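Engineer: using only what follows, build the 3D model:
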Amino acid sequence: MDVRTAFFALLVAVLGVIGFLLVDPFLQYVLAAGLIAFVLFPLHERLADRIGQRLSAGFLTAVTFVVAIVPLLILSLIIIDTTISFLTELQGSQLSAFIDSIRRFLLEDLGAQPEQVAEFESAVLAEFEGLLDASTDILLTQTLGLLDTTVEVGTGVLILAFLLYYFLVDGTELLDWTRQVTPLSGDVQDELYEEMSRVIWAVVGSHLLVAIAEGILGGLGLWVLGISNAAFWAVVMVILSVLPLIGIWLVWGPMVGYLIVVGDPVGAVILLVYGLSVLAVVDEYLRAILVDVGSGIHPAIVLIGVLGGIYLLGVMGLFLGPVLLALFKAAVTVFDRTHGIPSAG
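Structural biologist: Next comes the predicted model:
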């Protein structure tokens, strides 16, 4: 390597590092824009033939915000309002009713002594008040932190919209430029893009579909049984559904115990049967068919992708994390097929 080549390579490396530092604060929005553009591009191509590239891209960008971003903001407000209302109600009549239900359960059903029940009740109240105070402090801290990051989030959302529009308009040119500067043969690039496209559709589409289906079914079951804040718990179940090997039983399972404690054994049995016969079956088989089989990604890897994605990229890492790991697997798979060492025999 001569001096000129070395200098030019160093210049490219330095500019690349500077470029990454500039993009890093909004990396999650850039990746999310690329992912959304990938999902919408087939529809954009069909629509662009009728109304034009820019009008189609603008329309799909607007629809994405109306269908996805705005509901997410509304749900965030609902979660905050529900949490505050829940903590407020626990300080009032609901706390007394809950303690009375536990007292009757211990005295009548378990036959405990009144002195033991009184001691247990005092201990529970003391622990609960401490937990409630800590929860209130955490909620206020997080709420203030959310307000502090409003400007950053707003800027990121604007960047997402801007990039989504131009990814749709100039996506083909960007892909052609990538193919030109990538030092791989055309056949290898075709195979790489095909494998990446397959795993992206399998992971993103299937995870999102399963999560929404389980959240709707779970929330509907809680609503039919008259459990308050069913919409809030439906959102929680959507989030938990993205996590493989964890799932929405973390919501409906404790709800069964709650219904027993408050004196609704019939509702508890119905929810238990519904959870085991409907929710568990949907989680097990639909996820296995659409996610694990389709993507070829082990559930443990998906779990690491989700948790690592949240840690690295925030809320959007729920979907970006598994996709990035799936892309890594696709690249390794194609490399092994095209440049791997042949096996002996």
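
Engineer: C-alpha from now on. contacts and neighbour counts both.
Structural biologist: Will do.

Engineer: ok, residue 192 to residue 182 distance?
Structural biologist: Per C-alpha to C-alpha, to the nearest Å, residue 192 is found 12 Å from residue 182.

Engineer: those two - which one has more neighbours?
Structural biologist: Taking neighbours as other C-alpha atoms under 10 Å, residue 192 and residue 182 compare with residue 192 leading, 20 against 10.

Engineer: that one contacts residue 329, doesn't it?
Structural biologist: No: using C-alpha atoms under 8 Å, residue 192 makes no contact with residue 329, being 10.7 Å away.

Engineer: in the helix or strand where residue 160 lies, which residues are buried?
Structural biologist: Per DSSP states H and E, residue 160 falls inside helix 150-181. Within helix 150-181, the residues scored as buried using 16 or more other C-alpha atoms under 10 Å are 156-157, 159-161, 163-169, 171.

Engineer: any idea how far residue 127 is from residue 138?
Structural biologist: With C-alpha to C-alpha as the criterion, residue 138 and residue 127 are 16 Å apart.

Engineer: one step back: show me how far the helix holding residue 160 is from its chain's centre.
Structural biologist: Computed by C-alpha atoms, centre = their mean, to the nearest Å, the chain-centroid distance of helix 150-181 equals 21 Å.

Engineer: then stretch 312-325?
Structural biologist: On C-alpha atoms, centre = their mean, the centre of stretch 312-325 falls 8 Å from that of its chain.

Engineer: ok, and what's touching that stretch?
Structural biologist: The contact list for stretch 312-325 (C-alpha atoms under 8 Å, 6 or more residues apart in numbering) reads 27-28, 31-32, 35, 199-200, 203-204, 207, 242, 301-311.

Engineer: please provide the structure for the following sequence as well, for comparison with the first:
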Amino acid sequence: MNSPELQRNVFLFLLAIVTVAFLWILFPFFGAVMWAVALAILFTPLYKRLQKRMPGRRNLAALATLTICLVIVIIPLAMIAVSLVQEASLVTQRIRTGEINFGVYFQQILGALPRWLTNLLDRFGLGNVEGMLSRFGQGAAQTGQLIATQAVSIGQNTFDFLVSFALMMYLLYFLLRDGAELSKTVRHALPMARPHTHFLLNKFTTVIRATIKGNVAVAATQGALGGLAFWVLGVQGALLWAVLMAFLSLLPAVGAALIWLPVAVYFLATGAIWQGVSLTVFGVVVIGLVDNIMRPLLVGKDTQMPDYIVLMSTVGGMALFGVNGFVIGPVVAALFMATWDLFASSNDQDEAP
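Structural biologist: Below you'll find the model as predicted:
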């Protein structure tokens, strides 16, 4: 009854139970833990440089890195969020006063369309202006109700957000300071061959670093360029649309076009030819070129994944995990490909004479 095999099985069962229990405890703060790990991986090179300049002062180097992270990443995001809320409130007020009327815009587009296209839309039930306006009004009402509900939810969850933010910063400090030792512990603890463990952990860190740097750089560039184009063309709420373009640009190839393309179509349909042509050319050549050049260089090159895998994993990850999915999706895809590569290579070695 007390054989070594039984003892090992009981110990493995206990190990699985306590591991699942620990992950269950951390699950309410999944986002905070994930972003702490991601930021630690992203800022570890900076921490190592500061540590070389501060020999024997690991705490001070970690604190300095944490401060730089606050200044570079978190404070600018907070300022953008505040400006976005103000801009969204202003646009909402203009919609209520009728200064911005999407129904009128839609009616203008339909009036500028050729007769054959209008007839085609009538066949599909899309040419009925009153019906479309009614649907748009219902959709706007539902959207407004959803936004109001989310605003109340955000207000109620402010304490939870502050707790998660404090936990993220606290964990980030210790991950920066003790990350190397923790990585060695994980490598020794995993029941895998050392080369496989080393390869998978390096793949994990490389994909996270490349995904965050690449996607954030592409999103910021496309959002800034799109917002600048809207501001030059006199589109109201340029900052709001810029942030939306930056967020949607996390979807490769099609993201930012979901914002600027309808505006270009409206310009062309209402007779503002040079504005529509300029925005179309700028969107296709400049904004599209940013996605086609920067994303493969910053994301696909380091992750060593095809563009279609990056696209599918990003969209699937965001569908399952929200904003966090643009990191989780490519990481899971990269580990999937790396694990199967290791499995195939081990089979080739077994079959070799």
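
Engineer: returning to that earlier point: packing partners of the helix holding residue 160 of the first structure?
Structural biologist: helix 27-51, helix 53-64 (3 or more C-alpha pairs under 8 Å, 6 or more residues apart in numbering; DSSP states H and E).

Engineer: equivalent range in the second structure for the shortest one?
Structural biologist: Counting by TM-score structural alignment, helix 53-64 of the first structure pairs with residues 58-69 of the second structure.

Engineer: how big's the offset between the matching stretch and the first structure?
Structural biologist: Once fitted to the first structure, stretch 58-69 of the second structure is off its aligned match by 1.5 Å on average (mean C-alpha distance after the TM-score superposition for the first structure).

Engineer: that stretch: which residues count as buried?
Structural biologist: Those would be 58, 59, 60, 61, 62, 63, 64, 65, 66, 69, for stretch 58-69 of the second structure by 16+ other C-alpha under 10 Å.

Engineer: the fourth one: what's it in contact with?
Structural biologist: If a contact means C-alpha under 8 Å, 6+ apart, then residue 61 of the second structure has 47, 50, 51, 54, 177 as its contacts.

Engineer: check the second one too.
Structural biologist: Contact analysis of residue 59 of the second structure by C-alpha under 8 Å, 6+ apart lists residue 177.

Engineer: now for residue 229 of the first structure, how many residues are close by?
Structural biologist: A count of nearby residues for residue 229 of the first structure, using other C-alpha under 10 Å, gives 16.

Engineer: all strands for the stretch 201-350 of the second structure, in order.
Structural biologist: Under the criterion DSSP state E, counting those that start in this stretch, the stretch 201-350 of the second structure carries no strands.

Engineer: those helices in it, which residues are they?
Structural biologist: For the stretch 201-350 of the second structure, the helices defined by DSSP state H, counting those that start in this stretch cover 238-248, 257-269, 273-281, 288-295, 301-303, 307-321, 325-351.

Engineer: mind checking how far stretch 88-104 of the first structure is from the chain centre?
Structural biologist: Centroid separation between stretch 88-104 of the first structure and its chain, computed with C-alpha atoms, centre = their mean, is 33 Å.

Engineer: so residue 296 of the second structure touches residue 307, yeah?
Structural biologist: Yes: Residue 296 of the second structure is within contact range of residue 307, at 7.1 Å (criterion: C-alpha under 8 Å).

Engineer: any buried residues in whichever helix or strand residue 122 of the second structure is part of, and which?
Structural biologist: Using DSSP H and E, residue 122 of the second structure maps to helix 115-123. Residues of helix 115-123 of the second structure classed as buried: residue 118 (neighbour count, 16+ other C-alpha under 10 Å).

Engineer: what's the answer for stretch 132-142 of the first structure, then?
Structural biologist: For stretch 132-142 of the first structure, a neighbour-count test (16+ other C-alpha under 10 Å) marks 132, 136, 139 as buried.

Engineer: tell me the residues of the second structure aligned with that stretch.
Structural biologist: Aligning stretch 132-142 of the first structure against the second structure (TM-score structural alignment) gives residues 140-150.

Engineer: for stretch 203-214 of the first structure, same thing?
Structural biologist: Under TM-score structural alignment, the match for stretch 203-214 of the first structure is residues 211-222.

Engineer: tell me what the longest helix seen in the first structure is packed against?
Structural biologist: In the first structure, assigned by DSSP state H, the helix with the most residues is helix 114-148. If contacts are counted by 3+ C-alpha pairs under 8 Å, 6+ apart, helix 114-148 of the first structure sits against helix 93-104.

Engineer: quick one: the helix it packs on to the second structure mean distance?
Structural biologist: In the superposition with the second structure, the average deviation recorded for helix 93-104 of the first structure is 5.9 Å (mean C-alpha distance after the TM-score superposition for the first structure).

Engineer: so which bits of that helix are buried?
Structural biologist: Buried residues in helix 93-104 of the first structure, counted by 16+ other C-alpha under 10 Å: 95, 99, 102, 103, 104.

Engineer: hmm, the fourth one is touching residue 117, no?
Structural biologist: Yes: the pair residue 103 of the first structure and residue 117 passes the contact test of C-alpha under 8 Å, sitting 6.7 Å apart.
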